[in-house]
Structure formats: C-alpha cells, structure tokens
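**Q** structural data only, the sequence is not supplied:
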C-alpha cells in the first residue's frame, strides 16, 4: 500500500516545480474567491453579496482552466490557448462592467461602493495575471497588455458614470495590481523553464560523457588498427603478385602478414582491457567532480593505498556505475562515498538520499542501467565475484539508498598492509 504523499516523492525535480507552479496559480484563484468574493458578505447584504460572489467564483474557475492550459502551452504540450484567452477576456469584461455599475448606480453606501469596486479591480487584476500566461513573454507585449487593460478599465468606469478622477485612480490601482500579478506569472514561468532547461542540460552532459568515451575508444582503436591494416593490405597484395610470378618470397610476405595480424590482436586486447579497467582513485576523484558540478553535495572518504590493481578495478567500476545512476535516475541532494580497509577486506559504500520510499530497492539513484556489457547491478556483481567480492543494495532508512561492496584482500596485500601499519 502506497503511503500518503508517495506521488510527490516519485516526481523528479522539474515535475515538482511544475506541480508547485500549477497549484500556485490555482491558489491565486482560490485567493480571489476568499479575499474578494466571500469578503463581500461582511460589507453588503446577503443578496448583493451572493451576486458579487458568484461573479468572482465564475471568473476564478475560468482563470484556473486558462492557467492550466497556458502552462501546458508553455511546456510545449499543446497549442497556444487562444480560445481560452479570449474567453477569459470576455468573462473579465462582462463581469467587470456590472461590478462598477453597482458601485455607481446600485444601493447607496460606502460599503457597497467599496465591495463593488473591490470585485471590479480584483477580477481585472487576477484576470490580467492569467492572461499574461497566454501570450509570448516579451516585454513589449506584456507591458502593452497590462497598460491597455488598465486604460480600458478606466475608460469603462468613466463611461459608466464614474468621475474622471475616480476612474483615473481605478486605472492606476489596476495598473499596479495587474502589473504585479503579471510580473509574478512571468517570473514563475521563467523559473519553471529554467528548471527544465537545467535538467535537460544534466541529461545532455551525461550523454556527452558517454559519447566522449566512445570517441576516445574509437580513436585508440583506430590508432592501433589503422596502420597495421594498411600494412597487411599492402603485404597481402605483394604476396599475391609474387605468388602469381612463382616467386618464393610470397611465403615470407604471408608470414609477415600473419605476424602483424597476431600483433594487432594483442594490441586490440590491450586497448579493450584498458578501456574496461577502472582505477579506484581516478573514479573517486571523477565522482567528486561530476557530482559537485551537478549541484550534488559529494562527501568522499577513501583509503586506497596498497590495494591490488584487480581490486581497485572492481571497486572503481562500482563507483563509476553508482555515480552514473545517481546522475541519470536519482534526485539526490547528497552522496557519501567511503572506502575502508579492516580485517583483511576492503569495504566500499555509496549512500545517497535520492530514492523515493515507494520506489523499491532497484529504483532511484541506484536503478540498474541496461544489463549489457557489464552495466547495472548484475554486471557489478559479476566483476566483484571475479575477485571474491560481494555486493549489497537496498534502502538504508527514510529516503536513503546504500550500495555496499566488500572484497577480501589477497594475502600479499594483507601482509603489506600489516607491515605498513
């Protein structure tokens, strides 16, 4: 059974920011209802207060729908909500005129005027904030929308019967309120886009790292094989020509081709072996740098002196795989890596806080990558088993995940550590 709030923990950072932004605009609509609509019951009679509140509620619902569609458009999930924009403009204008008319021609009293004008300014102010979401966020367009709507509201107020000075004050108040809400809306969308851009850059950095490693391997392989293959081709052609002429030197040339081919095989194995090996100290330093660059607090404590090469290689792969999965799959804020040696064995632990509790033991920061070519938890277990090591992975507390690798030290290495101590 899923715990309450599990849906939130399963979201990554951009999705959380988008949910927060979306509900912030819904909260604006609820604030419009509570702060403007319901407050009229303390100012005017119940009949007029109910009428004004219904106007506010209708406008708030339209604002919520329009804001939701506008955010989908901002994220590229749907077309620009032009129909919703014009619907909001129409509803705002249609509901605003009766409100200012009530203030001028309705029941007398300062409370009635204050309540009706509050509804008029509130509807137009909140409406402007949501309208801003539906247009391209360029300074001139947003400024023109806010100024045009404020001027139009002042003109309508004057035409309904309000004195020109009062209409000017209403226009100025609406300019300030609408400008503030519009600025808030634009800033919220900008922050949302920045978060998504940073997340995409994080994924791009990981893909570029993989691509760079492939290019390096390709260059090394080309350097090894390119020259040898060219020599093999030339000597093979020479051997063919000599053989056609019945020259005994053809056999010597083919022997030379065989020797170069065997040497090429050995060099390719050396390149592949170097590509597959991972030095523990290098991987620890690389993990610290990559995690810090990704904005993740990395704490690395290591004791690597005197470890055999095969043990360092196996543990280096654990560090490399764990770091890669933290960047690709997790939402960690802190990663702790520790290497300790005691009682004839070495223990490597990688702990991070980027796992949702409902995700299970193989998800989050340590979710296995495709289990091919030695990747993923299965591949790490195979590498560790080759040196007699074991691997444990699982939850280590609320929101924590721990990867623990233990490798016994060979006798010579153990003796060397005892002498060194």
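**A** Good, I have the coordinates. Computed from a predicted model, the values in this text were never measured in an experiment. Numbers count the residues shown, from 1 in each chain.

**Q** going forward, measure contacts between C-alpha atoms and count neighbours the same way
**A** OK.

**Q** and the residue lying closest to residue 301 once chain neighbours are set aside, which of the three is it?
**A** With C-alpha to C-alpha, 6 or more residues apart in numbering as the criterion, residue 301 has its nearest non-adjacent residue at 4.7 Å, and that residue is residue 338. Using DSSP: H, G, I helix; E, B strand; the rest coil, the structure places residue 338 in strand.

**Q** likewise for residue 162?
**A** Under the three-state scheme (three-state DSSP), residue 162 adopts coil.

**Q** OK, contacts around it?
**A** Taking C-alpha atoms under 8 Å, 6 or more residues apart in numbering, we find residue 162 in contact with residue 104.

**Q** the one 10 residues further on now?
**A** Each residue near residue 172 by C-alpha under 8 Å, 6+ apart is listed here: residue 150.

**Q** and the comparison structure, right after this:
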C-alpha cells in the first residue's frame, strides 16, 4: 500500500512539474525526450532481434552476442546522459568537454570489434548483419552530431564507415553483404543527421527568440524607469531650485529683521505643496491607464503569442 502511494505521489509530482513548465520548456523536454528514446528503440529492434538466433549457435557466438548487447546498452545510457549537455553546446549555452567523449568512443570501438567478431564467427543472416551495422553507430552519433559541424560529422562518419567495411571484408564477409553494410551505414548517418540536427536547430531558434523577448522586456522596463526619472527631475528640479533660492533670501531678510522674510517663507511653502501635487500627478499618470492604452497593451501581448488581433473603435486602430 505504501509503495502504491509512493508511485501515485511521484506521478502527481511529475504532473505538477509538467504544468509548472512554460510552453517552450515543455517543447524542449518533449524534443529531448523523443531523441533520448531513439537509441533504446533501435537497441530493442535492430540491435537485439538479429542476436536472438545467434544465442543457440554455441558458447563463443552466444558470448559475443551478449557482450554486444551489454556494450550497446551502456552506450545508450551514455548517449542519454550526454544529450542534454550536447543540446546546450549546440545552443551555445555551455561548452561540452571533449574528455566526456572518450568513454563513448571507446565503447563504440569495442562495439565495432564485437560486430566484426560476430560476422566472423556467427551465422548471421544477410538482414541480420545489415541491421547490426545500422544500429552500431546510432547511440554515439545522436549526441555527437550536435557537437561538431555538419561537414565534420559527415567526414568522421565516412571514415568510420570505411574502417568498419574494411574490417568486415578482412574477416571474409562476402561482397554482397559488404554492399548491404555500406547502405546500412549510409542510412544510419543520414537518419541521425536528418532527425537530430533539425530538432536541435528548431529548439535553438525558439530559445533565442524567447531570450530576445525577455531582453526586450527588460529593456522596456529600464527605459520606463529612465523616463520616470527624467519626468521626476523635470518636475522637482526647477521647484527645488526656487525653494533653495527663496529660503536663502528669507534667511537674509530675517537676519535684517525685514518682515518680507515671512512672505518668502509663505512662497516656499506654496511651492513645496505645489511640488507635492505635481509629483502625485506624475505618479498617477504612471499608475492610471485609459482604455485605449489597456487595449494596446493586450494586443501587444497577444501578438507576441502569435495571435492575430484587431481592435475596433474610435480610439483603436
């Protein structure tokens, strides 16, 4: 019972966290989640189904098949772990440390050796070898395509494909299967490039637009504060100068015993009260907004959200 309550609590927490996110954050999470699922889908299909018949061929092929699946699983885990940082690197938000690619690269090399060993020792069907070759680079390539330029990715992928095909040829894989392996590598390279890179580009563009809107809002607030400061300076600056001069004059007249000092202080009091009223008027002007102003503000908010708005009336456009 306690376990069920804990599961329900976690589900409610996930749901609450989802609703607390902005629309852009939800899209970003959905995009990264979809890309994170891809290597596991490929692992459960292309990386597993061809291995099932191999398990009954003997201890060596079966051991190689189990090792292949285990290494592939570890590579998928690292792919998911590095995907968020790769997205941030692609956006320019942070730099992805090159040293974090050492372990995935080592696992990819090991996985390549295992698929070559399987091709040499196991009785893989034509489609089975093609599917394994198709699955081998995917988990590594999904985050890697976000870390380097497209040209660099294509060059590195071509070099890797050439090395893999050469190794398969060295263990005696027939020419027909080698041609299928080349096609599989081409499909894998283009699949990652056409699915991951556009998704990351779209998210980067949306985040940049969001950051630009935030910056525009902050600049608008800063400009409004500056305008308010200028208005306050215009209102109080002149009156404070007059108050200072009349106060000095009243002091001099009072020192001489001149009754006109009282008149000067009365004038100072009048100017001070007038200044208070002018300050209230300035503040009221910032706090109060008429209907056309409110409509213009609402239209700006809706247009920023991509909603077309038309305001009809004598005071609206």
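**A** Perfect, I can see it now. Source: prediction; values computed, not measured.

**Q** superpose the two chains and report the TM-score.
**A** Superposed pair, TM-score by TM-score structural alignment, normalised by the length of the second structure: 0.76. Supporting alignment: 299 aligned residues with a C-alpha RMSD of 3.7 Å.

**Q** which residue in the second structure lines up with the residue nearest to residue 301 of the first structure?
**A** Taking TM-score structural alignment, residue 338 of the first structure has no aligned residue in the second structure.

**Q** ok, residue 338 of the first structure to residue 198 of the first structure distance?
**A** Applying C-alpha to C-alpha, to the nearest Å, the value for residue 338 of the first structure to residue 198 of the first structure is 29 Å.

**Q** neighbour-wise, which of those two wins?
**A** More crowded of residue 338 of the first structure and residue 198, by other C-alpha atoms under 10 Å: residue 338, with 16 against 13.

**Q** how about the strands in the stretch 201-350 of the first structure?
**A** With DSSP state E, counting those that start in this stretch as the definition, the stretch 201-350 of the first structure shows strands at residue ranges 297-301, 334-342, 345-352.

**Q** all helices for the stretch 151-300 of the second structure, in order.
**A** 175-256, 260-287, 291-304 (DSSP state H, counting those that start in this stretch).

**Q** the last one maps to which residues in the first structure?
**A** Across the first structure, the stretch matching helix 291-304 of the second structure (TM-score structural alignment) is residues 280-293.

**Q** on that earlier part again, need the helices of the stretch 151-300 of the second structure in JSON lines (columns: distance to residue 30 of the second structure).
**A** JSON lines is the format used below for the helices of the stretch 151-300 of the second structure (distance: least, C-alpha to C-alpha, whole Å):
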{"stretch": "helix 175-256", "distance to residue 30 of the second structure": "11"}
{"stretch": "helix 260-287", "distance to residue 30 of the second structure": "41"}
{"stretch": "helix 291-304", "distance to residue 30 of the second structure": "23"}
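
**Q** give me the neighbour count for the counterpart of residue 92 of the first structure in the second structure.
**A** Mapped onto the second structure by TM-score structural alignment, residue 92 of the first structure lines up with residue 108. Neighbours of residue 108 of the second structure under the rule other C-alpha under 10 Å: 21.

**Q** check residue 266 of the first structure too.
**A** Neighbourhood size, residue 266 of the first structure [other C-alpha under 10 Å]: 12.

**Q** give the equivalent position in the second structure for it.
**A** That one, residue 266 of the first structure, aligns with residue 277 by TM-score structural alignment.

**Q** how close does that match get to residue 118 of the second structure?
**A** Going from residue 277 of the second structure to residue 118 of the second structure by C-alpha to C-alpha gives 89 Å.
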